[in-house]
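K.L.:
coords below, sequence missing:
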């Protein structure tokens, strides 16, 4: 059934139209992701579809009785109401408390928020989650979400993706979170230059389709694209070729992917990083750290020992409030540990991007603020001017001469990232660098970071960006340690799930009217089993960390011995042996976690 129709719709703010003669529709069951540069009209498009904005030309038609649930970038919740009144409406307590679906939504989005709290007392992130819960609890034919993953951690984003995929309602979502797009959407709309281009599939399919269009359109391509064009020309020559076209498309796609080089030459970058940084970057030795200062606030690290080496590209994962930003501030020497030592390498040249926007002179111009740091910078094997890098990060043409006071939050964020890179650091600490950045800018930033040699520690809830620019993940799981995650984000989610299951089982009471023997023995046996299981998990995690350290040492040694082929062969054999050990330990860890969860 057709839900919404746009017929020759136009809308403009100022001389440039955001949408120009756009016609499209949404049917029941559609799951559409909307992408495009900031300012190109994504929010305008979904506002027209939701009925909150009227077009300047054309017509928007809703089917009769259409139920639309909207989460906009700015909420409309009354500050004097309680969270329960806003989210649950007129539902009686027994009604929503007895509904498993509602309890699941409240638990995953509002688990740390009191339903009696006033909306006016909430933070921006808490208001956002409350608005999202209000819409998800309702029954809708079409759900419209504008940046729903803002203020959600990786765990909550994974839950939201699964929840939306299981709903029957149509979905229209604007987000810069590319992993989330792939998880929830089956079609993609790109808003660009007043038009809406439609693609089948999620983000990955959209990228492949755009790449294919670009390859065909370009007159000068490298050797792989030339071969591809020759194959297409051969296909057009006769009927026998046309009959095998579908198979060719599959084979050609596989060939292109197979020929694609890795995004980074890890050995080369480690070699560069070692030359610039030396052997020591950061060594944590028995460090204890509280988020609010010595002895204040939640415990983040408890007698933790960990090494950050030259060329390491680490993603730091944890729930909101676990202390990720505190760890970055510790490395940046902005806070002191309660106890223990933080050894910093003598050659470290640090750049720290925090979540707060740095103060910039609002009267200065964009290009001036970058050139005052450095006019040129070497990224990998190429030299870039300040103007060229500004263009790569979205400041094109006259935008480089904008006054800083006129920039949006996203533009300030881009400028802040670029100023840090222009200072030529060899250690980057990035705290949520993707906030307010559109997908095109994220692609350019990823490309820049691929060629950047140095140690990178990244905190981000953008799973795609995290997995794209880092090589390993470590997690704060609430046990005071930095736990290595060989399986990346997937392993983190599994371990969080297993930990939640363990906590739930430990909190269960004994059956009613237990015997004295049950009362005395059952809790003791359960607690003992739990301690033994956690002890074994910790042992396996320490083993994985030691293997990871050995692998990092071997990679650095291989970079130093690039011309000694005999030694390289020996070290390669050692690496394969370590990989085999890692696989064996990972299997053992997973089997234990599954037994505990089951």
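P.N.:
In hand now; what should we look at? Note that this is a predicted model, so its numbers are computed, not measured.
K.L.:
going forward, measure contacts and count neighbours with C-alpha atoms only.
P.N.:
Will do.
K.L.:
what comes up buried for stretch 584-598?
P.N.:
Going by neighbour count (16 or more other Cα atoms under 10 Å), the buried part of stretch 584-598 is 585-586, 589, 592-593, 596-597.
K.L.:
check stretch 36-52 too.
P.N.:
Those would be 36-38, 40-51, for stretch 36-52 by 16+ other Cα under 10 Å.
K.L.:
from the residues you listed, pick the one nearest residue 96.
P.N.:
residue 50 (27.0 Å; Cα to Cα).
K.L.:
surely that closest one touches residue 144?
P.N.:
Yes: with the criterion set as Cα atoms under 8 Å, residue 50 and residue 144 qualify as a contacting pair; they are 6.9 Å apart.
K.L.:
take a look at this one as well, against the first:
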């Protein structure tokens, strides 16, 4: 057991006017399985990079174990997986790596394959196996679930729950609950550590926020009373001062000494009340800094005049020698929210692109309702180029509405003048989501919309969809989101009768086989 001491940490990028971290002090135990959470742009990845020694900083970071950052950037994907293993750790012990691979259900034969042929899940598992095989290493794991399917996430959660200690950045609530025992939250004005998983943090944070809001209301009321009392005391003191130079009363001169004494007492009381009011105001100003306000979003689903929006009839689709879909059928009706589930490579994204008209089927047909307006959020945002203004013009967006939605997604105004290629993955995804929310549509086609998106924004979007009830078909590996949003699902399962997958329709507990994929 050892500790990571972070003392008076201050850091800012050369291109930023404000510090990402300012005078931060935190104590971590390397035996803890700690989840690191916070909104996009709060510095979670930066924090991991600082611990790994990637950036210069002010302050002190003390740790006895070696910090290892995941994912490792492998530049040459043509290398064999065994060569990549050596690149990650030249001093690796082969038996240790094989042990970790076995615990993750990996076949050692993949070490003979070119790294570039491995699936995203296989690459993640291989890298983690090498890093966890290192002795005296503390892992800094940065968003390992992006593009991982449901099965891959379950495997990862099971594996991490058996490890000794790490610091994990993830927006997957189920993963955090399954494998962490502490939560480190980068909040609005501080960093706090909670004992327990994400649900524990969420519960304690909610109680603390509620207590602060109640105290805030109490202080507001107290300040109003103190302001009124101070004004009244000041008025009395002023009136008494005037009596010192007033006219005779009953032929007698006023006792200026007595009146002055009483006026001074009233003035002193006024100053005491003013001091108490200032103290209460300062106390009030210290509240609400860490409260996460989730603003209400808007979207504009259109009501289609007919019941059926899209009909997919017996389509097949292949890429080269690989048959991706075969004799697949599906119907999307008004009010449907259909989730496509299954392992990576089973054809989920292909189906969305076929429905959106990006691909054309080799066989069968897709009938889209006349005049049907479709809004798409694509899985990949890496090709986004240009400025927000250019995007607004090209997509015909209302600039005021679009930027208001971005602000509600916690997008800072100083980001508006940057080019899209300078945005983080999470920021680019928020741009795509905001664009879709601003497009009045009959059908929303979303492909992994929550990759890189923080937990608070996920909750915002869930609540919006449940309120506005748009017609949707989507792919999303965040199981909490899917369980809350989907009204039905198409699950792709390995077909023992063939080399491909079969599609099973799930709705209200009733399963109905569709066709071979």
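P.N.:
Yep, it's here. Here the structure is a predicted model, which is why all the values come from computation and not from measurement.
K.L.:
including secondary structure and distance to residue 407 of structure 1, could the buried residues of stretch 584-598 of structure 1 go into TSV?
P.N.:
Output for the buried residues of stretch 584-598 of structure 1, formatted as TSV (DSSP: H, G, I helix; E, B strand; the rest coil; distance: Cα to Cα, whole Å):
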residue	secondary structure	distance to residue 407 of structure 1
585	helix	51
586	helix	48
589	helix	49
592	helix	52
593	helix	49
596	helix	52
597	helix	50
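K.L.:
show me the two of those residues that sit farthest apart.
P.N.:
Longest span within the buried residues of stretch 584-598 of structure 1, Cα to Cα: 585 and 597, 18.2 Å.
K.L.:
before we move on, back to that, what is in contact with residue 50 and residue 144 of structure 1 at once?
P.N.:
The overlap between the contact sets of residue 50 of structure 1 and residue 144 (Cα atoms under 8 Å, 6 or more residues apart in numbering) consists of 68, 70.
K.L.:
in the stretch 451-598 of structure 1, which spans are helices?
P.N.:
463-469, 488-506, 516-560, 565-597 (DSSP state H, counting those that start in this stretch).
K.L.:
quick revisit: tell me the one of the buried residues of stretch 36-52 of structure 1 nearest residue 135 of structure 1?
P.N.:
residue 50 (13.3 Å).
K.L.:
residue contacts, that closest one?
P.N.:
68, 70, 144.
K.L.:
now with 10 Å?
P.N.:
4, 44, 60, 62, 67-70, 72, 142-145, 172 (Cα atoms under 10 Å, 6 or more residues apart in numbering).
K.L.:
kindly supply the ChimeraX command isolating those of the residues you listed that are buried.
P.N.:
Under the burial definition 16+ other Cα under 10 Å, those of these that qualify are selected in ChimeraX by:
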select :4,44,60,62,67,68,69,70,72,142,143,144,145,172
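K.L.:
report the two of the contacts of residue 50 of structure 1 separated the most.
P.N.:
By the measure Cα to Cα, 44 and 67 form the most distant pair in the contacts of residue 50 of structure 1, at 19.7 Å.
K.L.:
gap between the aligned partner of residue 393 of structure 1 in structure 2 and residue 296 of structure 2?
P.N.:
Here residue 393 of structure 1 is matched to residue 409 in structure 2, going by TM-score structural alignment. According to Cα to Cα, to the nearest Å, residue 409 of structure 2 stands 9 Å off from residue 296 of structure 2.
K.L.:
before we move on, what about residue 143 of structure 2?
P.N.:
26 Å.
K.L.:
between these two, which one's more packed in?
P.N.:
residue 143 (17 against 12; other Cα atoms under 10 Å).
K.L.:
quick check: closest non-adjacent residue to that one.
P.N.:
residue 170 (4.8 Å; Cα to Cα, 6 or more residues apart in numbering).
K.L.:
got the contact list for that neighbour?
P.N.:
Counting by Cα under 10 Å, 6+ apart, residue 170 of structure 2 has contacts 35-38, 44, 141-146, 176, 452-455.
K.L.:
now, which of those sits nearest residue 323 of structure 2?
P.N.:
For these, the minimum distance to residue 323 of structure 2 (Cα to Cα) is 25.3 Å, reached by residue 146.
K.L.:
aligned partner of that closest one in structure 1?
P.N.:
Match for residue 146 of structure 2 (TM-score structural alignment): residue 150.
K.L.:
run a quick neighbour tally on its match.
P.N.:
If we define neighbours as other Cα under 10 Å, then residue 150 of structure 1 has 20 of them.
K.L.:
what does the residue nearest to residue 143 of structure 2 correspond to in structure 1?
P.N.:
Checking TM-score structural alignment: residue 170 of structure 2 goes with residue 175.
K.L.:
residue most distant from the centroid, structure 1?
P.N.:
Most distant from the centre of structure 1: residue 516, at 51.4 Å, with distances by Cα atoms, centre = their mean.
K.L.:
aligned counterpart of it in structure 2, please.
P.N.:
Using TM-score structural alignment, residue 516 of structure 1 lines up with nothing in structure 2.
K.L.:
roughly how far does residue 516 of structure 1 sit from residue 527 of structure 1?
P.N.:
Using Cα to Cα, residue 516 of structure 1 is found at 18 Å from residue 527 of structure 1.
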